[in-house]
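> Predicted structure and sequence below. I'll ask about it afterward.
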Amino acid sequence: MALRCALVLLKHDNEGKEFMERITKRLHALSYHLRSYFWLDFSQLNDIYRYKTEEYSHTAVNKFNVMPDSLPDWVFDFMPQCGGYFIGNVSPARMDFRWFSLGNCIAIISSLATPDQSAAIMDLLEARWTELIGEMPLKVCYPAIESHEWQIVTGCDPKNTRWSYHNGGSWPVLLWLLTAACIKTGRPHIAKRAIELAESRLLKDNWPEYYDGKLGRYIGKHAHRFQTWSIAGYLVAKMMLDDPSLVGMIMLEEDKQMIWPPLNRSISCTI
């Protein structure tokens, strides 16, 4: 999204055009890499499950030598038949299969996600409403990291116990990003349902920073109240839902003049 915004901000002089060419080239490579290797849906998950390891050369299917045994048990039940999302990270022999709401919403708003992928992300949200929305929008990530692993991954911040804070907590501020993504994909009913959930609790709970628990049922153990960003997130979401044209202030459409490389990965079966 930063690269796309830079194209808009640069002057069309000689120096600006040189940077534009470099940015466009980077966008081609980056978008192809993320759309291809960071995208996960039912078909791709099945492919990873059947990966052979230690393949070499450009013909290798398992390009990052991911071990199928590293697939977490939860992802098989979490992945619906129709739907998909961008995963957290891909590194040699290991993938972070967690769902991150902020990244997936921005992927839609910035047009990193293709129209097919954007629709699949919305399909996933509807299919896994309880896990990702629960009783308070929106889970920052799913699932929470359990046992002692959260201490290693999150820097041992005591707020990051499972289903709390940045480790599976629910953050009302994310409501505006969800609403923008819903409007762009033509699914405003999802945002409306989420906003109604938030309205039933936020004012009564004095606008807390975040919520705890698998369903976001409890006000966060260390959450501050009367948080500006919780209030602002709700207000912006309401304004966009009332006037969808406002989404244009933050939304980037895919530049049709750019010839993006085709996807080599499967997409949601709803498309």
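Ah, there it is. Numbers count the residues shown, from 1 in each chain.
> all contacts plus neighbour counts: C-alpha atoms, from now on.
Noted.
> so the residue positioned nearest the centre of the chain is in which element?
If you average the C-alpha coordinates of the chain and look for the closest C-alpha using CA atoms, centre = their mean, you land on residue 104, 1.8 Å from that point. In this assignment (DSSP states H and E), residue 104 forms part of helix 101-109.
> what does residue 177 give?
Element membership of residue 177, judged by DSSP H and E, is helix 175-184.
> What residues of the following helix or strand past that helix count as buried?
Going down the chain from helix 175-184, the next helix or strand is helix 188-199, by DSSP H and E. By neighbour count with 16 or more other CA atoms under 10 Å, helix 188-199 contains the buried residues 188, 190, 191, 192, 194, 195, 197, 198.
> isn't the third one right next to residue 177, touching?
No - with contacts defined as CA atoms under 8 Å, residue 191 does not count as touching residue 177, sitting 9.7 Å away.
> what about the strands in the stretch 101-250 of the chain?
Taking DSSP state E, counting those that start in this stretch to define them, one finds strands in the stretch 101-250 of the chain at 141-142, 211-212, 218-219.
> What is the first one packed up against?
Contacts of strand 141-142 with other secondary structure elements, assessed using 3 or more CA pairs under 8 Å, 6 or more residues apart in numbering; DSSP states H and E, are made with strand 94-100, helix 129-132.
> does the closest residue to residue 104 other than its chain neighbours count as helix, strand or coil?
Take residue 104 and drop its neighbours on the chain: the residue closest to it by CA to CA, 6 or more residues apart in numbering is residue 86, 6.2 Å away. Taken by DSSP: H, G, I helix; E, B strand; the rest coil, the conformation at residue 86 corresponds to strand.
> next up, a second structure to put side by side with the first:
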Amino acid sequence: VAPVDSGLWWIILLRAYGKITGDYALQERVDVQTGIRLILNLCLTDGFDMFPSLLVTDGSCMIDRRMGIHGHPLEIQALFHAALRCSREMLIVNDGTKNLVAAINNRLSALSFHVREYYWVDMKKINEIYRYKTEEYSADAVNKFNIYPDQIPSWLVDWIPDEGGYLIGNLEPGHMDFRFFTLGNLWSIVSSLGTPKQNEGILNLVEAKWDDLVSHMPLKICYPALEYEEWRIITGSDPKNTP
């Protein structure tokens, strides 16, 4: 299965190469410009999905799909946001690309709002979720994803600091993945996907929970680890993902 993140990384690294070396001839080559357009056309194509976030049906990316990340994982949204911004900067604007640039601008605006508004969680947001009404069907619905308060895991309330917060790992109708995924949160800071206040909150959380997220090793990719019955069901008892 082709990973969904590789094309996004290619665009990001292509821009980084130009910035570091000053060699912009590479990104201006016809074949490279064609590659950028092909990736964008694939990501921006219309489908049945109603959200501005990028759908990853099989969870195919750097994180093992057996970790249960299929849907709209944060890491992909952060990379998608960065790739769109890089592409907008590198694309040669002409009659053949002006519609694509307009689509990029529209998607960036919608994606930024979607992630900042619905992926962010802190103590204030947790208290709001506890008061959510369910099965609301109107334009004025507060609980737009029909999230049941019982989905809030027992570890979260005691773990999240008062002065910090983070972007949750995944969001779909009826489902919020409250796990902390390090790459997605840090890349959201780098790419300005989060607001300045949210970015500061993420760094405050990392500092406050240093022993959980860093400890004696580089940053953990996911917290908390899947254990016991949850590990057996979600990973299929995959020994590579043993907690």
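Structure's in. What do you need? The structure displayed is predicted, hence computed values, not measured ones.
> What TM-score do the two superposed chains give?
Laid over one another, the chains give 0.64 as their TM-score (TM-score structural alignment, normalised by the length of the second structure), with 162 aligned residues with a CA RMSD of 1.2 Å.
> hmm, back to that, which one of the buried residues of helix 188-199 of the first structure is nearest residue 59 of the first structure?
Nearest to residue 59 of the first structure among the buried residues of helix 188-199 of the first structure: residue 190, at 41.3 Å, using CA to CA.
> May I see the buried residues of stretch 31-45 of the second structure?
For stretch 31-45 of the second structure, the buried set under the neighbour-count rule, 16+ other CA under 10 Å, comprises 32, 33, 35, 36, 37, 39, 40, 43, 44.
> ok, the residues you listed vs residue 93 of the second structure, which is closest?
Once CA to CA is applied, the member of those that ends up nearest residue 93 of the second structure is residue 33, at 10.6 Å.
> I'd guessed that closest one sits against residue 27; true?
Yes - taking contact to mean CA under 8 Å, the distance of 6.6 Å between residue 33 of the second structure and residue 27 places them in contact.
> can you give me the end-to-end distance of stretch 212-227 of the second structure?
Using CA to CA, to the nearest Å, the span of stretch 212-227 of the second structure from its first residue to its last is 15 Å.
> Please pull up the equivalent of residue 170 of the second structure in the first structure.
Superposed on the first structure with TM-score structural alignment, residue 170 of the second structure falls opposite residue 89.
> Look up how far residue 160 of the first structure lies from its match.
As it turns out, when the distance is counted by CA to CA, residue 89 of the first structure lies 20 Å from residue 160 of the first structure.
> Looking only at neighbour counts, state which of the two leads.
A count of neighbours by other CA atoms under 10 Å puts residue 160 above the other of residue 89 of the first structure and residue 160, at 20 against 13.
> In space, what's closest to the counterpart of that one in the second structure - neighbours in sequence excluded?
Under the alignment (TM-score structural alignment), residue 160 of the first structure maps onto residue 241 of the second structure. Closest residue to residue 241 of the second structure in three dimensions, ignoring its sequence neighbours and counting by CA to CA, 6+ apart: residue 235, at 7.2 Å.
> The one you found against residue 228, yeah?
No - no contact is recorded between residue 235 of the second structure and residue 228 when judged using CA under 8 Å, the distance being 10.8 Å.
> Between the two, which is the more surrounded one?
Neighbour tally, residue 235 of the second structure and residue 228, criterion other CA under 10 Å: the higher count belongs to residue 235, 19 against 10.
> mind listing the helices for the second structure?
Along the second structure, the stretches classed as helices by DSSP state H are 5-21, 25-28, 30-44, 74-90, 98-118, 123-130, 154-159, 182-190, 196-208, 210-213, 228-235.
> Highest mean neighbour count out of those?
Mean neighbours per residue, mean count of other CA atoms under 10 Å, is largest over the helices of the second structure for helix 74-90, with a mean of 23.
> Show me what it is packed up against.
helix 5-21, helix 98-118, helix 182-190.
> let's see it at 6 Å
Helix 74-90 of the second structure is packed against helix 5-21, helix 182-190, with contacts defined by 3 or more CA pairs under 6 Å, 6 or more residues apart in numbering; DSSP states H and E.
> Now tabulate those helices in JSON lines and tack on distance to residue 148 of the second structure.
Written out in JSON lines, the entries for those read as follows (distance: least, CA to CA, whole Å):
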{"stretch": "helix 5-21", "distance to residue 148 of the second structure": "31"}
{"stretch": "helix 182-190", "distance to residue 148 of the second structure": "24"}
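> mind checking what residue 125 of the first structure lines up with in the second structure?
For residue 125 of the first structure, the aligned residue in the second structure is residue 206 (criterion: TM-score structural alignment).
> Over to residue 27 of the first structure?
Mapped onto the second structure by TM-score structural alignment, residue 27 of the first structure lines up with residue 108.
> Leaving aside the residues adjacent along the chain, what's closest to that match?
Computed as CA to CA, 6+ apart, the closest residue to residue 108 of the second structure that is not its neighbour in sequence is residue 81, at 6.6 Å.
> how close does the residue nearest to residue 104 of the first structure get to residue 2 of the first structure?
When CA to CA is the yardstick, residue 86 of the first structure and residue 2 of the first structure sit 18 Å from each other.
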